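Student: Mind folding the following:
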Amino acid sequence: MAETPNDVVLSLRDVSKTFGPITAIRRMDLDVRRGRVHTLLGENGAGKSTLMKILAGVQPATGGTITLDGRPFAPANPQQAAERGLSIVFQELSLANTLTVAENILATREPARFGFISDRRLIERAEALVRELGLPVDVRARVGDLSIAQRQLVEIAKGLSHDAKIVILDEPTSSLSDAEAEILFGIIGRLTQAGKAVIYISHRMEEILRLSDDITVMRDGEYVATLEKDRTGIDELIALMVGREMTEIYPPRLGPAPGAGVAPVLEVSGLSREAEFHDISFAVKPGEILGFFGLVGSGRSEVMKALFGMTRAEGEVRLDGAPLTLSGPAEAIARGLGFVTENRKEEGLVLGQSLRHNITMASLGRVSSRGFLRRRLEGRQAREESARLGVRAASIEAAAGTLSGGNQQKVVLAKWLMTRPRVLILDEPTRGVDVGAKFEIYRIIRDLAAEGTAIVMVSSELPEVLGLSDRVAVMSEGRLQTIADRTDLTPERVMSFATGQTK
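Tutor: Coordinates of the predicted model:
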């Protein structure tokens, strides 16, 4: 690994971390230089998050040495890490939903006099920071009322509110639109121009190659290689990351798309909800994948929540030709709908519960008799679904919160597949998931379509929408702009519809 002593602000040598008999990191080396973006790349479970928690003072290293500005660095807690000049923005939000944006950004550092917090100065400081960063967020708003994307921006502002030498960004664009991501990229550029080092973690190859100066690959808790961005490419990085060549990211369709004579399983006509979306009409056939694309705020997720009975909307919905009026999600499940939400941590899983419980919670009727749970049957079916989707866990009794992001997403999918849905709604099915796990989830989606499941898939990743969908629906400002065969669309044309430039 090339080293320039005057430029290196953070150095790791032979760092390891064990949890009892389990080794999470072994022999990890890393040099991070001032004024550069250093990307850390690896599959979920490669050890990236554990390494970041060590640097942030959340967990201690088991072995090895870390130096910051040439001095030993072993923070006992996040406050000590911040005092030494290291700031981190975690992928998993650490915000208090009941507090305002300003209160979250300046938590533990509120301006006070004589022991009393000054609300005026709190608002002023938060507004100054948000204005400096160029973030479209109201600092007086309650965080719980914000969208996932807006909460992500608040998390970024909170992390950048410290005067840091090193800024760690863990999957910062996972829920951001292209426009919001551009704001973040501009912030990163200003940070490096000011001589600060940025450690960047992402699974999006296009933005990695755009932003990075240096890229370090980890696999199975070990250091694999460090490469300069200009001397590598996507194929080489993926091969280093997963230990194998991946010649086809998007698996081919298994059989032909549904023909013109196939009746739709789900028909939506004139669906509207005040201030969210207007006059949405579409149909999806058995075995078809209908992709929904749009920028944040376009109304995609709101439409899906209405279809699943989570919110009420005007208009007509028909399932197998019969009117579908839902009183809530329980009836949606009973009628044959499944919904993988974009927020798996809060809406898709009970993190402290076992995989067995999470997989069967939406289909208890299938593993019960006369109102009593048949635990042996429940365990067998949970194991079957877990094996079918390739969930990697010690057992089905492991807590869902102990799994990597990719495996958690598979558990959410397993939960809905146990309900045997006629229509499966997928809202951001690969958010925060690494390339290897994405490939497996894409395979699962293809298999479901081949079995006759109608799939409605929302994604912010345009290559994903065009790579998997049979047809693509594009939304802008709460309205459906077009529905077209994916072969008739280019990325530029989709973005033109999504930004309202093409009608």
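
Student: okay, CA-based contacts and neighbour counts for the rest of this
Tutor: Will do.

Student: Helices of the stretch 51-200 of the chain, start to end?
Tutor: Ranges of helices within the stretch 51-200 of the chain are 78-83, 101-105, 119-133, 148-160, 178-193, based on DSSP state H, counting those that start in this stretch.

Student: The last one versus helix 119-133: what angle between them?
Tutor: By that I understand helix 178-193. For helix 178-193 and helix 119-133, the angle between their directions (axes from the mean of the first three to the mean of the last three CA atoms, to 10 degrees) works out to 90 degrees.

Student: Now the second one, please; I'll put the structures next to each other:
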Amino acid sequence: MGSLLRLKGIAKRYHGVQALKGIDLAVERGEIHALLGENGAGKSTLMKILVGVERPDAGTIEFDGQARRFATYHEAISVGMGIVFQEFSLIPYLNAVENIFLGHEQVGRFGLLRKKAMRARAEALCARLGVMIDLDIPVHRLSVAQQQFVEIAKALALDARLLILDEPTATLTPGEAELLFDVMRQLKRQGVAMIFISHHLEEIFQVCDRITVLRDGANAGALDTDDGDIERLVEMMVGRKLACSFPPKSAGPRGKVVLDVRRLRRERKGPSNSFTLHEGEILGFAGLVGAGRTELALAVIGALPSVERELWLHGEPVKVADPAAALAQGIGLLPESRKSEGLVLDFSIRENISLNNLGKYEGAGRLIDRHREHESVRELMKALAIKAPGPESRVINLSGGNQQKVVIARWVNHQCKVLIFDEPTRGIDVGAKAEIYALMRKLTEKGYAIILISSELPEIIGMSDRVAVFNKGAIVATLEGGAINPQEVMRHATASQRIELAQ
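Tutor: Modelled structure (predicted):
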């Protein structure tokens, strides 16, 4: 079929650090090519160079048989490249047609917009993708998957022959992800090549033809999808075998009840939920997307309203009106979106960790004792293995796994003994996942109690000592021991009738 894209010897250096060390990559016409690597392996830098956002120090780019070096993103688009970023670049209050043609609107005589022609073209693009999208409503009212298809349509409207899809399934449900894969297969049949970046390795084998793996800014290998498996890919990515991603579960007897939630009802006619959380355990919240797991956790800490609720901490009844009151009682939340809800990205590690607990470092004259604060943060960074030059490093420059550790460090610093982890490994690589898992177990060994909310079934099964399964807003089963397996979890999560079991 012939290569559409060839990168040879791409190198890039930033401030004395060699980010890319002579990367080679070839993408054939009409193939879906996976680009894998841990956070920091060089994937993003390589893609920025490819589309003209960054310039390489060395190496060549060939596209459609011609040598290219793009000075701007616009130049890359003009020859047939398109990129769908993990963070969408849509204007939320414009509709799909307006977003698809933003910046290259069709105009007629006197500079008037050709609205009918643009709409017809948008309809044809949606038909080409095989998707149904309401073209008249603001895109913020579309589902995440539909917004992603609008992004793809934007690229196809510019006749893209190579699509770069950066973590496209990170925020999709399994059903939406499968719909995206159908769209990708359809584009492949039409001759469009794709570079697919994902941390979900099982997806690679569903949709990709070939794989290139980067490690520490260099090529770690390339292979056909049929010749590999997840274990081999992990070893290529991290440079070693991860014999077991999940650390051993707690073997001893269950600890004392730390948190007792009784008769929590979010709506007057909604289900009433009760559960207990024990010292030193990880309680998994499992269920389909929309089953109410996060909503229940937010209601526990007062971030969402409830019409009925009783909370007991360490055997004593407590009132938790809002998240600040929950924090005062020692309950901390690691939110699903660490970037928008968990961190102040422009702040340093020190500022993020100390953010809710500056009183701890109050010195003479009510001034902050910076030396004591620095030492405390350094100790936390060491204890949680946060990889950064020092406490003053900006959080925005850290990998996803290290950003997550900073959020954990904040609540450990605040002496929270109950931690709610909402999708703690979303968007981080396999090596960083293993570190987060090990850290969670280390915390439980010290007596912390953790609620784990995750859409990844292997994560729920591998990490949880008990699993509360949600179905339509209700906890319908609490599993433990050998009952924590995929069949049992999914049987309860997908049952059409709620199964009433004693808590």
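
Student: Superposed, what's their TM-score?
Tutor: The TM-score (TM-score structural alignment, normalised by the length of the first structure) is 0.90; 492 aligned residues with a CA RMSD of 2.6 Å.

Student: hang on, the earlier thing: so can I have CSV of the helices of the stretch 51-200 of the first structure showing distance to G365 of the first structure?
Tutor: Formatted as CSV, those follow (distance: least, CA to CA, whole Å):
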stretch, distance to G365 of the first structure
helix 78-83, 45
helix 101-105, 42
helix 119-133, 49
helix 148-160, 32
helix 178-193, 42
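
Student: Would you map the helices across the stretch 401-503 of the first structure?
Tutor: With DSSP H, counting those that start in this stretch as the definition, the stretch 401-503 of the first structure shows helices at residue ranges 405-417, 435-450, 462-468, 491-498.

Student: For T232 of the first structure, which of the ones you listed is the nearest?
Tutor: Each of these has some distance to T232 of the first structure by CA to CA; the shortest is helix 435-450, at 17.0 Å.

Student: Buried deepest among the helices of the stretch 51-200 of the first structure, which one?
Tutor: Relative to the other members of those, helix 101-105 carries the highest mean neighbour count by mean count of other CA atoms under 10 Å, namely a mean of 27.

Student: how far apart are that helix and its match in the second structure?
Tutor: Its aligned residues in the second structure lie a mean 4.9 Å from helix 101-105 of the first structure after superposition (mean CA distance after the TM-score superposition for the first structure).

Student: got a list of contacts for that helix?
Tutor: Contacts to helix 101-105 of the first structure, defined as CA atoms under 8 Å, 6 or more residues apart in numbering, come from residues 95-96, 110, 122-123, 126-127, 138-143, 154-155, 157-159, 161.

Student: CSV please, covering the helices of the stretch 401-503 of the first structure and showing distance to G352 of the first structure.
Tutor: Supplementary listing: the helices of the stretch 401-503 of the first structure in CSV, determined by distance: least, CA to CA, whole Å:
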stretch, distance to G352 of the first structure
helix 405-417, 12
helix 435-450, 22
helix 462-468, 31
helix 491-498, 39
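
Student: Export those to TSV and append columns for distance to E236 of the first structure and mean neighbour count.
Tutor: Supplementary listing: these in TSV, determined by distance: least, CA to CA, whole Å; neighbours: other CA atoms under 10 Å:
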stretch	distance to E236 of the first structure	mean neighbour count
helix 405-417	22	25
helix 435-450	13	20
helix 462-468	19	19
helix 491-498	24	17
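
Student: out of the ones you listed, which comes closest to G291 of the first structure?
Tutor: The minimum distance between G291 of the first structure and the helices of the stretch 401-503 of the first structure falls on helix 462-468, with 5.7 Å, by CA to CA.

Student: The closest one maps to which residues in the second structure?
Tutor: Counting by TM-score structural alignment, helix 462-468 of the first structure falls onto residues 457-463 of the second structure.

Student: what's the mean gap between the matching stretch and the aligned bit of the first structure?
Tutor: On superposition with the first structure, the mean distance recorded for stretch 457-463 of the second structure (mean CA distance after the TM-score superposition for the first structure) is 0.5 Å.
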